[in-house]
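S.K.: Predicted model follows, preceded by the sequence.
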Amino acid sequence: MLGSRGASSSALRVVSLLPSVTENTCALLASCRSRRAASGAMEVLPELVGRSHECDFPPDVVQQLPVLTAPRTAFTSSAEVHSQVREALASASSLYHLDAAKLAALRPDVILTQSSCRVCSIDLASVEAALQAEEGGEQTELNALVAAPSSTEVSDAADTCAFAADGSKTALTQIVTVNPTSLMDAVVTQFQQLGRALGVPEDGDAMAQEHLETLQQLTKQAELLLAKTGEEKPRVALIEWLDPLFLGTSGWMREIVEAAGGQVVESMDGQAGGKEVDVVVVALCGLTLDKTEVELQEGRVGSWWPELFARYSDDEAPPVYIVDGTSMFTRPTKRLLTALEWLVHVLHEPKSEWVKRSTFPFKKFEPSATATTPSTATNASAANGEAKSPELLEIEELHRVACDHHQAMYTDPATGYSVMTAYILKERQVCCGNGCRHCPYGHANVKDPSRRKNTLAGTAFLQPWRRSSGARKDAPGGQLLWPEGVQAADASASELVVMFWSGGKDSFLALSFLYESYTAQQMSMPRVVLLTTIDPDTNAVPIQNIEVQTIVAQAEALELPLCLVAVGLGDAYTSAVQSALRDLPEQMARIRKSKKTPKNLDPTPAIAALAFGDLHLQDIRNWREQTFAKQFTLRFPVWQKDYRTELLPALSRLCVKTGAKIYFSNIDTDRVGSSSEAAWQLGQEYDWKQVEARNEHSDQPVDLMGENGEFHTCVKFPGMS
């Protein structure tokens, strides 16, 4: 049976089934011992009692530990391993064997594993299956927490119960999944979370702070070296696998290149004249430096390798560095900082004494040393071309079935990696910004435009990531626009209002006046949800021409939840919006589901009103009333308010108060004109006095607020690009 601790003074028994976590746990415990020795403190520290077959660092520690797993594949070549992985996953088999009896005999208090990839190491599902088998087929309560997409999480509620054959509970074992996806997760957050999981939070925080300072110093050093050279950022192709080709374009692999002052090469398609690579770094997952060199020397590469170097003359070819990818790049450990330091020098001063004296495990490889197998390369290209369409269809079908069954992930048939479904991503109500394949939010938080491949599909609901310092978690949000002196009340007393949000100045004003109306009536500030329609063809607000990324950033700045509806103009608009409104109360209720949710809070709040930013166009207001008034109360906070005495002064005050600026997002040049003295540019800051000056010299004056469609605007808060 699992679980062992009796007296509180006994050491916490820890089993790690993930090589990176084993290494990090050893580093954390070593730091604990050092800190205790320096202070003279006597304290029983956690004890690592078991590991996986892949755990190999630090060797003096791990070699003494029992090995609990074994691989079901054998390495021969990149392509052959890829084939073995596909076959195993296609048959729903685990790639690893876990000795459950041996694990149970160790009686661990904590089991460390991962849940993001069935290929990299044994995963949570395999651990659960093995433990259930050990319990004689009885269903054990293994409620392990699955980490969020952009962080490593450990939950106080991750305790899992082991039961005897008669059903009596014997002890508690905590299963912790560690799934870092970013460089910050790997070297900072992970150590904080491990510290909490192992009962040494202060030590974890201390190591995290040390790593953070090192990361900041190396990033600054890269900036200084780049400035010193005066050159553009070098374009780096970071290779994770040779055949088929996998590039390190996401997660900490990408961030290491960027922190080192490089640009990440996204593909080997040979665009822009083909010479798009300045440096090649081969850091293969699971392979040592020597094995990587053999792979290259024997030509176990795809067609992309000879095609890449065929684009260059001998003296122009990018340098190729092969490294120990397993220990230095692909495992999320503190050694990522060592890899970053090496890459900083290799990219910006490759001939320096630092590089010459470096003990970092790398070699410079000559591409001509690769054995040529043109027939194999040609066949591989042909095979890829023939299989591309069926593979995409297979992926779509796998994803559809997984979503239909409310599954969080499915296995990619080509790589064996676990891929998150749109279903689970929608459940989280947050776009992580990592460029997920099935992101339902249109890659709204993906910063690099070249990586925004998805457009919004259907309806998606996002909650704000952060709240202002000191703000109550149950506060309605939107405090940035509240009248002065208003205090947040219990959210249970607040009405739910849906603000139709286009991202421009009219919506901005309407939301502010909406809050003022509640103050005037001495009512609690409402819980506001922004609702924006996005044209799926352009991934932008129709007519306003504001990208979904900007809308999401506005909602984040206002700390308000956002409902995105993928629909263009036309007959489908009404049905799509009404469907979103029907679903919205339940989405709002899910935000607040927690143990701390007040008991008197209605779990499914009803929509009290819909609010619009219409100024004076009666036909549009009539349409809204005909469409929505039968089901909802409608509010028009800025309707027929005077421009000069109310709206324009209020807009100026709002911009000063919030630091926001208003820019032109779309201009009807037929109405505005294009003469040199009257021309306005997209992205130019809006100034109503400039509009007024234009009208003084024109026979066709335009509305100062652009209400007739002469122009449209976009609000940008501080920090928005």
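M.R.: Right, received. Where do you want to start?
S.K.: going forward, measure contacts and count neighbours with C-alpha atoms only.
M.R.: Noted.
S.K.: Could you find the residue nearest the spatial middle of this protein?
M.R.: Taking C-alpha atoms, centre = their mean as the criterion, C432 is the residue nearest the geometric centre of the chain, at 2.7 Å.
S.K.: wait, doesn't that one sit right on N445?
M.R.: Yes - here C432 lies in contact with N445, judged by C-alpha atoms under 8 Å, at a distance of 6.6 Å.
S.K.: picking that back up, now do the SS call for the residue nearest to the centre of the chain.
M.R.: Counting by DSSP: H, G, I helix; E, B strand; the rest coil, the backbone at C432 sits in coil.
S.K.: residues making contact with the host helix or strand of K356?
M.R.: Using DSSP states H and E, K356 maps to helix 353-357. Residues from elsewhere that reach helix 353-357 (C-alpha atoms under 8 Å, 6 or more residues apart in numbering): W342, H345, V346, E349.
S.K.: Which other helices and strands does whichever helix or strand comes after that helix contact?
M.R.: The first helix or strand that comes after helix 353-357 along the chain, using DSSP H and E, is strand 362-365. Applying 3 or more C-alpha pairs under 8 Å, 6 or more residues apart in numbering; DSSP states H and E, one finds that strand 362-365 contacts strand 320-323.
S.K.: Tell me where the stretch 1-150 of the chain has strands.
M.R.: Here the stretch 1-150 of the chain has its strands, by DSSP state E, counting those that start in this stretch, at 13-16, 47-51, 69-71, 96-98, 110-113.
S.K.: here comes the other one, which I'd like you to weigh against the first:
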Amino acid sequence: MASVATRLPMRIISLLPSATELIAGLFSFTQPVAQPTSVPSGITRTGRLVQFVGRSHECDYPPAFTSSLPALTTQRTTAFTSSADTHRQVQSVFETENSLYTVDEKQMAELRPDVIVAQDTCKVCSIDLETLEMSCRIDGKSSAVSEGSTRIVSVNSKTLMDALEHSIAYLGKELDMEYEAGLLIAQNKTRLETLKKQITPLAKPQRVVLVEWMDPLFLGSGWTAELVKLAGGELIGKSGRHPDSVMLDLAKGLDTADIDLVIVCLCGLDSPTSVKELKESRLIQQESWYRLAAVQQNRVFVVDGNSMFHRPTPRLLDALDWLIHTLRKTPVPSKDFPVVQCDTRIYKPTPVSVVAPAIKPSPPQLDPEIEECHRLACAQKQAFYTDPKSGYSVMTEYYLKQRQLCCGNACRHCPYGHSRVKDPARRKNHLKTTVFLGSPPNKKKGDLDGLRGRNEVIVKDGVVVVFWSGGRHSLMALERVLETCGEGVRVVLMTTIDPSTNTVPMHNVKNQDIAAQALSLNLPVVLVPVSPDTGNNGYGSAVKGALELVEANLKANVVKVVFGDAEEPEIKAWRESTFAGIGRDLWFPNWGIGEAELRSRMWRLCEEIDAKVCATGAADPQGAFHFFLEEKREWWDEKANGWMLSQERMDTTAFPGGKGCFTKVLFVDMWDI
């Protein structure tokens, strides 16, 4: 072993509870070393002294490892009162702030960390990477942390193997503890194999519901589904537009199928609090609740949600152990598992006549005084103004436009029409002005990046703007553009949006889908509000203004404007007439190829990039909407919000009017599809 004196100690801060737990596991394999302070310290196999010097306010396990260390974060919400109230507080904070959390940057700098561990998957669960990076700057200047040699490491576990192996190996590499990581991984694998040997066949898979949050109702997925399946069960609930969980309407939720086991494991809440939430919930006021087999057979369990199921750490194996025995109704070996079995037979439903129906709140109308404060702040180019009612600092539309991104937090003055807000219930803002939605920093390569320059280069520099409806013709035009544009060419998508509906006119594609497609492609998109009653002159002026906005943002000239039209001469002629005065070359790369060849190319491209295509069923004179609704119900995919198409379906189906309907392209990572 190398001498400790030959290397400087590594000082570590973790602001992610699961990572803190993994780091504690790594430290358990180091050589203990006495320190004048209570800072957890150890010497690694390589001889490096490692010290764990700081944590977040949520990092509470193991207690012996975390309790003596300073908490460097706080949250903006108040103490827990109820699921519904906490949900409202979170939404309220996100409408005015970019994060639920604040960081004590001064104390963090005093701790002189070499590594700070965080995550960039969820802004609710713990402080995210973007907030941390912004907090490490004061008045736009680098702080003591960001000016030094501190590295920020992001750990984003999404699967059971991430929790037991991949994230541990990654931390081991980043913290110079690879040997210790190997030991911890081996320990996890040994225990997992031991548990697998206890799994005996069940007569039939047990249908399981795991409730992550009570109001609104969120059901577990992700590694929870892996655990349930491994134990011999089937987790009920489907992935949707919410990452790692799905909110179900109570009216359509647990009433759709019988359930054998209900687990209430509310994120961040202990068992007594969760029992209280269950007893007071709207869920058990539903008549359908009492028809469930799990309720009738007293198979409802409340598990401590602060320690089990929600943190991707080796303690997931404790949850797996409990699941294996609970599904088989055999005694659980560990008496310490934090679970309460609820005697659901003593709960009585409130008579239906007195149960108030859930009312969907209407979009709030801002107070005129607030509107005036906001108007003045924007006129003075201020980033924030103070809400005269609440005293909160609220981000202005002016500032949000400068950022060129929709953070997805349903900000009060979001100018992007809440285009990246995943929860449909929170999408309140409509597009009012033309906006430039840039590509996010540090984004992975776009789904079509591999096409760049594949054929002879036609365009060598400048900006190419592709009119993007979200459908297959737009996709094929974009393919041609990327294949024939050099590396120096900037490609931008442009979409006209009906501001009254936040959808692409005629195509029935939402602006949120357009933004999600652009994110998958890693391309900027310009959203242009155009009302249906806008004339040709107004339409042309709106597009011309949007092109000027692109040039101002990218500081380069738009050299070509691209359309996906393929075989409708009247549409092509209309575009050439309408855009004759915009001063840019028009390009129709699909023109003259033929519908059959375009389809063939499209399916080859979809196979190459793992994309799918659905029919949006937009109403048209040929009755395509009714055709799909009445005759092709089996094609409907709720997650995609459309009728799924295939090459065979398109080639063999007699669509109304010959062409059928409009389409939407689904990329592999779009809305978690």
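M.R.: Looks like it arrived, so ask away. Here the structure is a predicted model, which means the values were calculated and not measured.
S.K.: Counting residues, what is the longest helix that the first structure contains?
M.R.: helix 374-404 (DSSP state H).
S.K.: May I see the buried residues of it?
M.R.: A377, A380, I395, L398, H399, R400, A402, C403 (16 or more other C-alpha atoms under 10 Å).
S.K.: Show the contacting residues for L284 of the first structure.
M.R.: With C-alpha under 8 Å, 6+ apart, L284 of the first structure has these contacts: I239, E240, W241, L242, T292, V323, D324, G325, T326, T330.
S.K.: just those residues now: which is nearest E710 of the first structure?
M.R.: Of all the contacts of L284 of the first structure, E710 of the first structure sits closest to I239, with 50.5 Å by C-alpha to C-alpha.
S.K.: Doesn't the closest one belong to a strand?
M.R.: Yes - per three-state DSSP, I239 of the first structure lies within a strand segment.
S.K.: Count the residues that sit near the counterpart of it in the second structure.
M.R.: When the second structure is aligned by TM-score structural alignment, I239 of the first structure is paired with W213. Counted with other C-alpha atoms under 10 Å, residues neighbouring W213 of the second structure total 25.
S.K.: All the helices of the stretch 551-673 of the second structure, in order from the start?
M.R.: 569-578, 595-609, 624-631, 647-652 (DSSP state H, counting those that start in this stretch).
S.K.: and those, which is most packed in?
M.R.: helix 624-631 (a mean of 16; mean count of other C-alpha atoms under 10 Å).
S.K.: Can you say which of the helices of the stretch 551-673 of the second structure is nearest to E287 of the second structure?
M.R.: Using C-alpha to C-alpha, the nearest of the helices of the stretch 551-673 of the second structure to E287 of the second structure is helix 624-631, at 30.9 Å.
S.K.: ok now stretch 619-631 of the second structure, how far from the chain's centre?
M.R.: Here stretch 619-631 of the second structure is found 33 Å from its chain centre; the criterion is C-alpha atoms, centre = their mean, to the nearest Å.
S.K.: now swap in stretch 110-126 of the second structure and tell me
M.R.: Taking mean C-alpha positions (C-alpha atoms, centre = their mean), stretch 110-126 of the second structure and its chain are 18 Å apart.
S.K.: In contact with Y179 of the second structure, which residues?
M.R.: R45, G172.
S.K.: Also P113 of the second structure?
M.R.: Counted by C-alpha under 8 Å, 6+ apart, P113 of the second structure has contacts M10, R11, I12, I13, V53, V145, T150.
S.K.: which of the residues you listed lies closest to A203 of the second structure?
M.R.: I13 (48.1 Å).
S.K.: And that closest one, how far from L69 of the second structure?
M.R.: 10 Å (C-alpha to C-alpha, to the nearest Å).
S.K.: Are there residues contacting both of the two? Which ones?
M.R.: Joint contacts of I13 of the second structure and L69 (C-alpha under 8 Å, 6+ apart) are V53, G54, R55.
S.K.: Now do stretch 484-494 of the second structure: distance from first to last residue.
M.R.: 19 Å.
S.K.: and if you look at stretch 622-638 of the first structure?
M.R.: Termini of stretch 622-638 of the first structure sit 16 Å apart (C-alpha to C-alpha).
S.K.: what's the answer for stretch 491-503 of the second structure, then?
M.R.: Per C-alpha to C-alpha, stretch 491-503 of the second structure runs 22 Å from first to last residue.
S.K.: And for stretch 292-301 of the second structure?
M.R.: Taking C-alpha to C-alpha as the criterion, the two ends of stretch 292-301 of the second structure lie 14 Å apart.
S.K.: Could you give the separation of that stretch from the chain centroid?
M.R.: 33 Å.
S.K.: what residues are up against the closest residue to P234 of the first structure other than its chain neighbours?
M.R.: Of all residues not flanking P234 of the first structure in the chain, G262 sits nearest, at 5.0 Å (C-alpha to C-alpha, 6 or more residues apart in numbering). Contact analysis of G262 of the first structure by C-alpha under 8 Å, 6+ apart lists K233, P234, R235, V236, L347.
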